[in-house]
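Asks: Only the shape, not the letters, is given here:
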């Protein structure tokens, strides 16, 4: 309704929401709102609640970030009216709202703390914006004038009399908020339709702590309640929320004809899972999945172009899979999924109304690559997995976020595999998650999966735990757990866990208890309890390297750190010893069962090899650890790669490369030994080993693309990739066809990308010709799989003409995945002036959407020419970036990590430290830990280059054959 909502006595007693706002009130409040925006939208007029000066730290309840335990919410009724046009006076987009929350008093108290952030409760008239009644008598409860503690984001009501344990009360509020474009809470997204008309979408992102920006609430995950949502919206728009729409009626307010949509009451759920959206989107649907209504919403042009069809085709399959996996029906009557033009995360698991970036939901075979298609399948599976694990059963506090996100990150591969069984999805977790998170977890600045609750308090601390450790390490250790229990036992324990805690909250050890019961019932042989095993992986950071001496069968473990000289200051109750499940084999024969390593060292019978035999451990990389061997076994494994590489499973070929390069960085083996794992690649055709090698050689590019090593390295890699390039040239009949296999399509991209990157003339001619044909003919014939790499290399080889053409195509792209490819490729230019101009574009949301600003800067930093430009830009703009984008549109951890990855000199290290010192007062938000990790990584890089540059230069020279005729200008 209007901004002048108020709560009358009749409303308080009867609990009926009534619209009484007047146009004059809207105008007056708009003026107030404009004036107060700079004050966090919290300062009311004299008639409303006031702000007290921020108290110094104290033991007062309102100075604590956690809510008191005295009040427990039962249900909310929330009515919101988002304005999809700016106010003519203030020029702001706003929303107005009314809410009431019924709660039970479980401990006598004379204080109500309820979260509220950037909401305005002021009124130009003498209207009561906040009131409190006892439910049993409907008697009003008196209180002092409400005030705000803005640091901890509370509305504070100090009562004149105590609330009584066991009684229920209801708090009524009227409020106004800004429908800002900050991508958090209730916010505004914009897009242009086919006629170039700007359209506004009112949408939400509540996780982790932004429901309080939409309405006053007890905004903690354990504070579950039922929600009754009503939305006021313009004709021609559709209102969505978690529940099914019960009724949409026509109403008139202030002479304006509007619609009002009321939704079914939600199940008991957490505030961070709420969603409400008003848009002019249309949908496609399929009602055939066990009476669950499935709908895909997006911009009209996207739906009409068929971009939602793929999502619709796989959603039912994945839902059915999870119903069987959990042995629990989908808990809601509908599953809506919506693609938003502006969305900071990849997707959000709001119960019954999942929100996505357009690139994560919309697919078109002409514009979308197979990697786009895979991303859509895995993200849908990830979000649907949360409908049970996270939504139905919710972790009590954010310190256990890893279990929620790690679980979904594991089973997303299972769900996607069900939808696309030919893709071999289950293996890709090794590259995408296990190897990815090893790099972070091998730093002394890493952290355990779970922390104490009191270590995760402030919103910035909560946001910081949404990192690779929670997602990818969580997924990796749960996959390991599922393997040593067996998937059947794992799911049995999971099913009883969900059954017991449905609509409740838990801690991670509750899952261990149910898995233990399942293991005991099925007589699973474990060395100790599930909890004792998993605590070594959950309660201490890092992971071990397991070293096997195949001459004696002696096996040892030690904490693996990339910087072997680094000091670990974080204490561990387990002294950095893990209980390690080892699957291993011998010369191609897989040994049955698991060998457990429980101490720092042990002797394992049979784990010896001689002659040409070799030992291979961590088969299929199901364990979360690295493996090292004695030199003799390494030599035998390398010989097997060079003579008959298929004798080693493909996942383990990728593992050998990744382990070797990282063991070398940690000074456990020689860098030359690691480089030897790449010698066989000219005969390798499988994607996973090549991808593993390229991921690790990327570090060599970062360290050496400004040094004399660069040339010989390029010569060697060009020689290694030429055979792969020619293989795909023949397989595709001179690049006309597409490889049939999902992973073969990926490796074709690797072949072209590395061939062009290393200056293979035929490759460079190929991509520049394709790009020129598009530019001159106006018809893009480049296959979607190849567009990213073709665009990048063609733009790098060109100048302003090529860049300007790609920029114009980016601006007019109607398919999000195509725009994403172009946006990344635009960062590949070698022209510094163009890169500087592109950096400036990132702070203009009309050119680069706020959701894309971080990644665009990081793309530029990945370019050896763009890296110092991006670093200078971030340092110069940090205060502005932090102030303007701190609400959710910038991922500060990704930004800081991305612009500093190449740092490897003392000068750069000092710059990093100075940056930290200079901006201490500004802050780093969710990037605080990332900054420390960047400093640690830079120190390690400096030492690594000192120790390795000469031998690496010699090795590349010795193993490459310079062919001047094949080399053109190197990209």
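Replies: The structure has been received and is ready for your questions. Here the structure is a predicted model, which is why all the values come from computation and not from measurement.

Asks: only C-alpha atoms for contact and neighbour calcs from this point on.
Replies: OK.

Asks: do you know how far residue 511 is from residue 491?
Replies: Between residue 511 and residue 491 the computed distance is 11 Å (CA to CA, to the nearest Å).

Asks: Would you mind telling me which of the two has more residues around it?
Replies: Neighbours were counted for residue 511 and for residue 491 using other CA atoms under 10 Å; residue 511 has more, 21 against 18.

Asks: quick one: which helix or strand includes that one?
Replies: Per DSSP states H and E: residue 511 is located in helix 508-521.

Asks: how far does that helix sit from the chain's center?
Replies: Its chain's C-alpha centre and that of helix 508-521 lie 28 Å apart, by CA atoms, centre = their mean, to the nearest Å.

Asks: How about that helix, which residues are buried there?
Replies: Judged by neighbour count (16 or more other CA atoms under 10 Å), helix 508-521 contains these buried residues: 508, 510-519.

Asks: same question, stretch 449-462
Replies: By 16+ other CA under 10 Å, the buried positions in stretch 449-462 come out as 449-451, 456-462.

Asks: thinking again about what came up before, got the contact list for the helix holding residue 511?
Replies: Contact with helix 508-521 is made by 395, 400, 403, 485, 489-490, 492-494, 496-497, 529-531, as judged by CA atoms under 8 Å, 6 or more residues apart in numbering.

Asks: and of these, the nearest to residue 754?
Replies: Ranked by distance to residue 754 (CA to CA), these are led by residue 403 at 37.3 Å.

Asks: Find the helix or strand that that closest one is a member of.
Replies: Under the criterion of DSSP H and E, residue 403 resides in helix 401-419.

Asks: Tell me the helix or strand right after that helix.
Replies: Downstream of helix 401-419 (by DSSP H and E), the next one is helix 429.

Asks: Following the chain past that next one, name the next helix or strand.
Replies: Counting by DSSP H and E, the next helix or strand C-terminal to helix 429 is helix 435-441.

Asks: which parts of that next one are buried?
Replies: For helix 435-441, the neighbour count (16+ other CA under 10 Å) marks 435-438, 440-441 as buried.

Asks: let's bring in a second one:
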């Protein structure tokens, strides 16, 4: 029996969930958008099924002015007005009380007229701006996840309360209207048209300057993925024939005229992944089209609205002549992730936000572009981010209670996304990818257009594998943290012990009670050099012994698929380092990445000496596969060490020497010229090596980068600034230059040739060493930058010790302004994290705790706790490893003189 056979889905609580006396089945929604006056007007007719006798109807509404409301029943044709209407602004609900009791089984139609304003926020139905031909212009779009559909129309704004939707948009005739479904009818308004008589009554300003766009009815879906937009859009289009349904589906990318030429790559990626996913999941894509809208203003990076994906310019656009590797990867990741959501989240939706990971984790697992070594990229972009956050005492389970809006907004983090994806990737590696995908397909088919909890996914995979998946996996999603596996050896066996890993060491007492079922994937090398991986071995107790010939090379967690750290003895780690140095090393790229990442994390936790980790890194300087090791693993590991000791002059200078010794030879070998004949690996390695050498003050490389920017300043010719090097060239020019360089980069930020150039410029403005220019950067950040761009200024300013101090002072001084601006968005908790996370002294910690003591932190309490944990970990790191790293670096320099 599978665990989900006996699961009961949780009943809504009265305090935070809507009553279940009535449930919606269909919405007929009409929205009139008046951009000239920054307002919108709407009419919604909602079909309801009465589940319990009631005279009250409670639904969600926020920021809307409600007008007339009526209800009709299937037994009463006349309209019945409510006897009372009360609005609860705190809970964002409206309650209608009627002078009649509606009996169970009755079908109702609730009709509500409403209007709203475009208030400058980026949630709900909102207005975005862009510039073209020196003129500021506008369009509208939606961002409803997690709980903002209620800001656009009154609705039952909970994921389990699914319904179908008929959407009608009314706009000026020169606007383009798009929504989840395809257009069924579009024509200019005519007062003599019988179809529009009802609209004239609800929207009295209609005349021949307006047009009406009606869309096909949607499948049954949740409110948070409803979407519509209206603006002067243009589009590019292609078609794909899907392998299972056989349908030919039109694919479009919409954008404004000034940027539509940069959207082709996003369209091409979507055309590649949509048929691949249909085949992979063995479930037909259910809609007749799939659009993407590129948005100038969007707090989320991208949003998976069914049939109408939205995404930032920086996530979806690519200059066809200057596309860099990072930008290409970003577009691929964004489009692939959002298209996967058409199945995970849209077709099959989590029952409540506690189970967000069922949407987000599943949408990250699938690697479709082998030329970018997606498995290795996953380790860097998802796996390590997840473990870094989950190693904090204030971490939370993947499956986490989200009773209210404040808690829902905070769980869109690396645990719901990256740890969930990592855990599912681990399960896939353990049961086999084919069986895992079969189980996922069964899960989707069993719950098509429905809602799910964890047990439903385990049931599908259990049916495909014949394994007890709940027993194997439940602790991975319901418990906080992850284990470290400590290895001790005899001549013919290894003994393993598991404990909860924290960034400050092994957890103690009640914090160390969880026993995980750990797939060990034991890699052994035979006498003839052949490798064997035991994928069946499981550590399911606190300690267990496994027979093994320890005279031969071995490694635990082959492929770095398991969500845990491995602590070897110093002697074994020395042998592993020697093995890696061999030309015929049997460890994979992913194995080597895992070894480095484990060593760095274990040294921070004082379970291994930092000098041992640095010795391992030093042993890899001639590693043949250093392309990924250098650009993805060594670089962030060494950057984190540099950040912890950024105010310690001798350590900083010696560490810069060490970094230059690793990366300068790569720059000399690869140079600064990018070629279409180079692989993605080579391009990324070149970029990373140049970047780290510039940061490490390699005079030759710094001067080269400065000269390239100087050429641009004198001539306006940017041909010496490859797209891949924009970020480091801009930053180097600002850091080592003066007012002229600063304002040249600011000019790029104001009128960027590409979205990635804008991001590079915004980041670079925080690198100036001039206090007056730093204050100018802070002013731009607070008073000129778009909401979605503020985060890049924070990131740039937080890098250096002095600018970070000014950022903290500004954050404290302008806190009320910042909070009022970002409290309801995804941005606020990131701003708290980025501002304070690089602090590393006891005084820093005391001052930070004191500042937030009397603040309402309910919207970012998780991020604040995690940030404070991080500061404490950095303090401990400095205390136990400062002498160790200093001695090692001194000895390393002496040996290499």
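Replies: That came in fine, so what should we check first? Since the structure is predicted, the reported quantities are computational estimates derived from the model, not experimental observations.

Asks: one step back: just checking, which of the contacts of helix 508-521 of structure 1 belong to helices?
Replies: Using DSSP state H, 403, 485, 489-490, 492-494, 496-497, 530-531 are the members of these that sit in helices.

Asks: Strands of the stretch 51-200 of structure 1, residue ranges please.
Replies: Here the stretch 51-200 of structure 1 has its strands, by DSSP state E, counting those that start in this stretch, at 71-82, 94-105, 109-115, 119-120, 130-134, 147-149, 154-163, 168-178, 185-192, 198-205.

Asks: so the fifth one matches what in structure 2?
Replies: Here strand 130-134 of structure 1 aligns to structure 2 at residues 69-73, judged by TM-score structural alignment.

Asks: ok, residues contacting the matching stretch?
Replies: With CA under 8 Å, 6+ apart as the contact definition, stretch 69-73 of structure 2 has outside contacts at 78-82, 106-113.

Asks: Those residues: which two are farthest apart?
Replies: Maximum pairwise distance among those (CA to CA): 22.8 Å, between 106 and 113.

Asks: neighbour count winner among these two?
Replies: Counting neighbours by other CA under 10 Å for residue 106 of structure 2 and for residue 113 shows that residue 113 has the greater number, 20 against 16.

Asks: For that one, which non-adjacent residue is closest in space?
Replies: With CA to CA, 6 or more residues apart in numbering as the criterion, residue 113 of structure 2 has its nearest non-adjacent residue at 4.4 Å, and that residue is residue 43.

Asks: Counterpart of that neighbour over in structure 1?
Replies: By TM-score structural alignment, residue 43 of structure 2 lines up with residue 98 in structure 1.

Asks: Just to check, its match is in contact with residue 119?
Replies: No: assessed by CA atoms under 8 Å, residue 98 of structure 1 is found out of contact with residue 119, at 11.6 Å.

Asks: Which residues are in contact with each of these two?
Replies: residue 175.

Asks: In terms of neighbours, single out the busier of these two.
Replies: residue 98 (28 against 25).

Asks: Next, count neighbours for the equivalent of residue 878 of structure 2 over in structure 1.
Replies: Under the alignment (TM-score structural alignment), residue 878 of structure 2 pairs with residue 945 in structure 1. Counted with other CA under 10 Å, the neighbours of residue 945 of structure 1 add up to 17.

Asks: Just list the residues touching residue 945 of structure 1, thanks.
Replies: Contacts of residue 945 of structure 1 (CA under 8 Å, 6+ apart): 703, 904.

Asks: Next one: residue 861 of structure 2 relative to residue 827 of structure 2, how far apart?
Replies: Note on residue 861 of structure 2: its distance to residue 827 of structure 2, by CA to CA, is 13 Å.

Asks: residues of the strand or helix carrying residue 638 of structure 1 that come out buried?
Replies: According to DSSP H and E, residue 638 of structure 1 maps onto helix 631-644. Buried residues in helix 631-644 of structure 1, counted by 16+ other CA under 10 Å: 632-642.

Asks: Residue 343 of structure 2 -> structure 1?
Replies: Counting by TM-score structural alignment, residue 343 of structure 2 corresponds to residue 388 in structure 1.

Asks: quick one, helices of the stretch 451-600 of structure 2?
Replies: With DSSP state H, counting those that start in this stretch, the ranges of helices along the stretch 451-600 of structure 2 come out as 454-465, 469-478, 570-581, 589-604.

Asks: close enough to count as contact, residue 230 of structure 2 and residue 128?
Replies: No: Residue 230 of structure 2 is beyond contact range of residue 128, at 10.4 Å (criterion: CA under 8 Å).

Asks: These two: who's more crowded?
Replies: For residue 230 of structure 2 versus residue 128, the count of surrounding residues by other CA under 10 Å is larger for residue 230: 24 against 19.

Asks: wait, what's in contact with that one?
Replies: Contacts of residue 230 of structure 2 were listed using CA under 8 Å, 6+ apart, and they are 33, 139-141, 171, 175-178.

Asks: Out of the residues you listed, which is nearest to residue 735 of structure 2?
Replies: residue 139 (37.3 Å).

Asks: count of residues packed around the closest one?
Replies: Residue 139 of structure 2 has 21 nearby residues by other CA under 10 Å.

Asks: Identify the residue of structure 1 aligned to it.
Replies: Aligned counterpart of residue 139 of structure 2 in structure 1: residue 201 (TM-score structural alignment).
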